[in-house]
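>>> sharing a model that was predicted from the sequence below.
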Amino acid sequence: MDRIVATARRSPPFTYRGFDVIATPDTLQRKPHFSRLRSVQLAPIYVGFVGFLVSFAASWVPSLWRDEAATAYVANHTTSELFTIVGQIDAVFGLYYWLMHEWLSVVGTNPLTLRFLSAVAVGVGAAAVTATGTRLYRTSFGIVAGLLFAILPRMTTMGIEARSYALCAAMAAVLGWLTVVLSDRARALTAVFYFLVGTFAVYLHMYAVLVVGTLWLSGMFLARTKKSRIWLSFASAGVFAATIPLLLLAKNQAGAQISWINSSPLRMMYQAVVEQYFPYKTVVRFTTPDQEWVRVVATVLAVVAWLLIAVVVVRGWKQYRRLLIFSLPSVVLPTTLVLAYSLAVSPVYTPKYLIATVPAFAILLACALFSLRRTWVQATAVVLLVGLIVPIYIAQRQPNAKFVIDDYSFIAETVDHNAREGDGILFDSSPGDPIESGRNAISGYPQAFSKTLDMAEVTGPARLTTPWSPQLSFNQIHQVVEQTPRIWLVTTPQRDNNANADYAAELTQLGFREVSRFAGPTHIVLLWSR
């Protein structure tokens, strides 16, 4: 007996959820040191702050593009007008538009304020991933997972995007943490928070409902008691029930919402492997020549990451069982289901729509790094990953990194620096399709146009039929044009080379002549005067 006691006293402590657990003859006593406890509590905060800074840095530099202009346009309506718009299109962004409406009403509209909440969301998501990794394995693992979440190209590009994707990823990360908490200890209050966060995530982006399902599946395997499984099942069922109205409304709007998705099967497979977590651009359908080198870097990065993950799945199942049970379903199942539906029924897959799977992917990639047994191999893998991420990060923050066709910042700066009080402004190539019009610059940069009169602005119910700013035809504003001495005309090279282009021809007939021109990446800003 004395030998058994002596052996127990000599047994080293082991780590459980970030704490030292010491074996004694009678029981296992969990005795966290104060410094260790403090590091466990503060680690998510530190990592979350780093995550915020990574996305916030230079977030105001890239020009807004049409989807972000839609956010600004809808959010700057009254609440009743906002919901009139989303009742016809973009219902899946309704909650986000309302949040942005409240935010912009306080801070005003510009690229920094439009994107600020997305950068904050990346910080929240990084903190939640850190807390989840710490609880599943240990503090150092949680820190690595949280940092990976913050620097993954999918998050650094969505962190400077004025859309709901980063917020959705943050809520999915928090939901993952709540899944682990609820699996360890069943509490009604935790289940209530799980329901609220899960519902919030789905209303931020509908595809998050798939991650709610996979987290429930992981929770069933991770749960320590039957009571935990019951609470998790009730909370998940509540999320599904609460989001049925959104799913039905989105189904009715699917024609206008996702009709543009037309990727080939081979293209979708490439997107799933590379662009879902390692995007080299914001816009899915268009790639400019100067983005090709970034595509190569992103492809190499994806290959390295997936090879590392393959190693841990094959060799590390026993050691990292809980981590893999948590992360693999949320990475594999949603992607497989959406791809299968796209191939068999109708295209619905685009990489950023599965943003809610990023927290699980970050944990899976951290697991892959920890599975490397030699320190120098781990260090090499980290340097390689970071070295490939940095050029993508820099490319994301160039002035025309998002969508060079929508060079709204050039239009806004030109007008802001050269316009006089009372000048009029017109935008070519509309009213045919407001999505393609340069007038969307007014939505994202309203202060730059404060000195000008938007002569073709639509008022009344007609402006509530689209998330992009529509405009009147020239015939409807003919009288206003005649009374304005100087008019700025925003057009494109194609229309500028056409002497019969609508606005140029009409202005010439009214006695105007071109006196200045400013050429940007894809738009030309002309000053016409009598």
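Structure's in. What do you need?
>>> going by C-alpha atoms from here, please, whenever you check contacts or count neighbours.
Noted.
>>> what residues of stretch 516-529 count as buried?
Going by neighbour count (16 or more other C-alpha atoms under 10 Å), the buried part of stretch 516-529 is 520, 522, 523, 524, 525, 526, 527, 528, 529.
>>> for the first one, what are its contacts?
Same thing as residue 520. Counting by C-alpha atoms under 8 Å, 6 or more residues apart in numbering, residue 520 touches 407, 410, 411.
>>> quick check, the second one in a strand?
What that stands for is residue 410. No. Applying DSSP: H, G, I helix; E, B strand; the rest coil, one finds residue 410 to be helix, outside a strand.
>>> second structure follows, compare the two:
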Amino acid sequence: METRSTRQILALLEKVDAVHGTYYLFMHGWTTVFGTGLATVRLPSALAMILATACVALVGRRVFDQTAGIAAGFVFALVPTVTRFGQETRSYAFVVLAAALATLFLLRALERPGWLRWAAHTLAVAGIGLVNVVGLTLLLGHGVAVLVHCWCQRRWWSVAWFGLAAAAGVAIAAPVILLGMRQSGRQISWIPDSAPWIVWEQVLGSTLLAVAVTALAVVGVLTHLRRDAAARTLMAAVIAMLPLPVILVASTGDINYFFSKYLLFVVPAWAVLAGAGIAALRRAPLVAAALVVLAALSVPGQLTLRADLSPGWYTYPQARAFQPLSYSEAAQVVEAGYQPGDGLVTSGPWWWARELGVRYYLPADVSPRNVFQQRTAAQRNELFGSDCADPARCLRDEPRLWVLLPADVDEPLSKLPKKQSAVLAERYGVAQVTHVTGLTVALLQRRG
């Protein structure tokens, strides 16, 4: 998407991926200025998670105290999925940041109301809606928190301010919301149902950490409900917990929204509650010891989600949903044997984007033509391209063809569409078959 023009991106968003459109457009501008290197495209997500960590610490300090804030920041940073999505070129780090900012700005606005503070909350809410519509369920928790605050203060103006700010934020994101609802059948109808606890483990990227964070959050709520911070504790609890059952109930229909990546926006609030649980130990050595134990519990998840080929393991700590694919390994094979004039053939489901993935790792002077592709995805304003109806007419006497196939395949022509396979079998022979992680790279040599 980053390599498409702005016009092409907008044309695609009318058909699909509207919910990712803000991120696509941002990254299009970012890469136009800074390039498409690995570190460059990962940096925005890393910066978003860094800022989110700061917001978590500030929220913890405002709701509870300094110790709870520091502990909350550490808890958040230790969550393996924070690491994982802090280096992934997707929009999920941005919704985590937007959710953390929205909560921080809400607390600031309730402490000292003013139109600038409520405007900041509006923009944060808009940010949530523009990058993850499901994250707007956070407003339910915010709304209950505002009611609790106003009930304790016996002042109700903040309810009106919150209503206006939330409505304005949703209005800004309305085009994305409406398009996303219209496209949901194509976009996310594939998501399978899973037990809530299994999804929660996937949200945090660790069974051990899921147990620990949940237990610490419960301790944080129970210990602070007995003090003068009861109202603030209740506010923090509803912000963290209320979106989850609402999303779960909303997922009883044809579309499942209770999916680990879509629930990441609640992690900051849960980290705040867990930080309060650690702070209940009071003494600094005990707090430090608790954080060390929590860090130790996170190690298996951290190591796994930092490993090579881990980004596709979105079901961790459960088994992989699919075999990982190493585009870089496949690119090394093609680059090592490439000759000018070589062509390219790809096969398999379009969503693995094998050609795009491999081309990303190839140097500019290694660019084999996709011989059977009639129109590219960008030309069609779609996520996938279209192939020639008559494969024989698309070949241009290329002396050699590189074939990219899924999984381990010993007979590459058998895995291609029948018409393509027939044409290639008549004109080419298999010269080389190389298996890399999740992919097969075959080289065909023209007969005669």
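Arrived safely. Just so we're clear, the structure is a prediction, and the values are computed from it rather than from any experiment.
>>> adding distance to residue 136 of structure 1 and neighbour count, write the contacts of residue 520 of structure 1 out as a markdown table.
A markdown table is the format used below for those (distance: C-alpha to C-alpha, whole Å; neighbours: other C-alpha atoms under 10 Å):
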| residue | distance to residue 136 of structure 1 | neighbour count |
| --- | --- | --- |
| 407 | 45 | 24 |
| 410 | 48 | 22 |
| 411 | 50 | 25 |
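>>> got the end-to-end distance for stretch 464-484 of structure 1?
End-to-end distance for stretch 464-484 of structure 1: 28 Å, by C-alpha to C-alpha, to the nearest Å.
>>> quick one on the thing from earlier: which ones among the buried residues of stretch 516-529 of structure 1 are found in helices?
Counting by DSSP state H, no part of the buried residues of stretch 516-529 of structure 1 is found in helices.
>>> and the strands in the stretch 251-400 of structure 1, which stretches?
Counting by DSSP state E, counting those that start in this stretch, no segments of the stretch 251-400 of structure 1 form strands.
>>> could you pull out the strands for structure 2?
343-346, 369-370, 373-375, 386-387, 400-406, 428-436, 439-446 (DSSP state E).
>>> centroid residue for structure 2?
Residue closest to the mean C-alpha point of structure 2, counted by C-alpha atoms, centre = their mean, is residue 92 at 3.7 Å.
>>> residue 177 of structure 1 corresponds to which position in structure 2?
Under the alignment (TM-score structural alignment), residue 177 of structure 1 pairs with residue 104 in structure 2.
>>> now the contacts of residue 520 of structure 1 as a markdown table including distance to residue 130 of structure 1?
Listed next are those as a markdown table, based on distance: C-alpha to C-alpha, whole Å:
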| residue | distance to residue 130 of structure 1 |
| --- | --- |
| 407 | 37 |
| 410 | 40 |
| 411 | 42 |
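>>> lining up these with structure 2, which overlap?
Among those, the ones still in contact in structure 2 (both residues aligned by TM-score structural alignment, their matches' C-alpha atoms under 8 Å) are 407, 410, 411.
>>> so what's the second one closest to, chain neighbours aside?
Computed as C-alpha to C-alpha, 6 or more residues apart in numbering, the closest residue to residue 410 of structure 1 that is not its neighbour in sequence is residue 520, at 6.3 Å.
>>> which residue packs closest to the match of residue 177 of structure 1, ignoring adjacent ones?
residue 59 (5.6 Å).
>>> which residues touch the residue nearest to residue 229 of structure 2 when sequence neighbours are not counted?
Closest residue in space to residue 229 of structure 2, ignoring its immediate chain neighbours: residue 64 at 7.0 Å, by C-alpha to C-alpha, 6+ apart. Shown in contact with residue 64 of structure 2 (C-alpha under 8 Å, 6+ apart): 229, 232, 233, 276.
>>> tell me the one among these nearest to residue 221 of structure 2.
Taking C-alpha to C-alpha as the measure, residue 221 of structure 2 lies nearest residue 233 of these, at 6.1 Å.
>>> the closest one -> structure 1?
In structure 1, residue 233 of structure 2 lands on residue 324 (TM-score structural alignment).
>>> shouldn't its match be in contact with residue 315?
No. In this structure residue 324 of structure 1 lies outside contact range of residue 315 using C-alpha atoms under 8 Å: 11.7 Å.
>>> the more surrounded of these two?
Taking neighbours as other C-alpha atoms under 10 Å, residue 324 of structure 1 and residue 315 compare with residue 324 leading, 21 against 13.
>>> state the distance from the more buried one to residue 311 of structure 1.
Relative to residue 311 of structure 1, and taking C-alpha to C-alpha, residue 324 of structure 1 is found at 12 Å.
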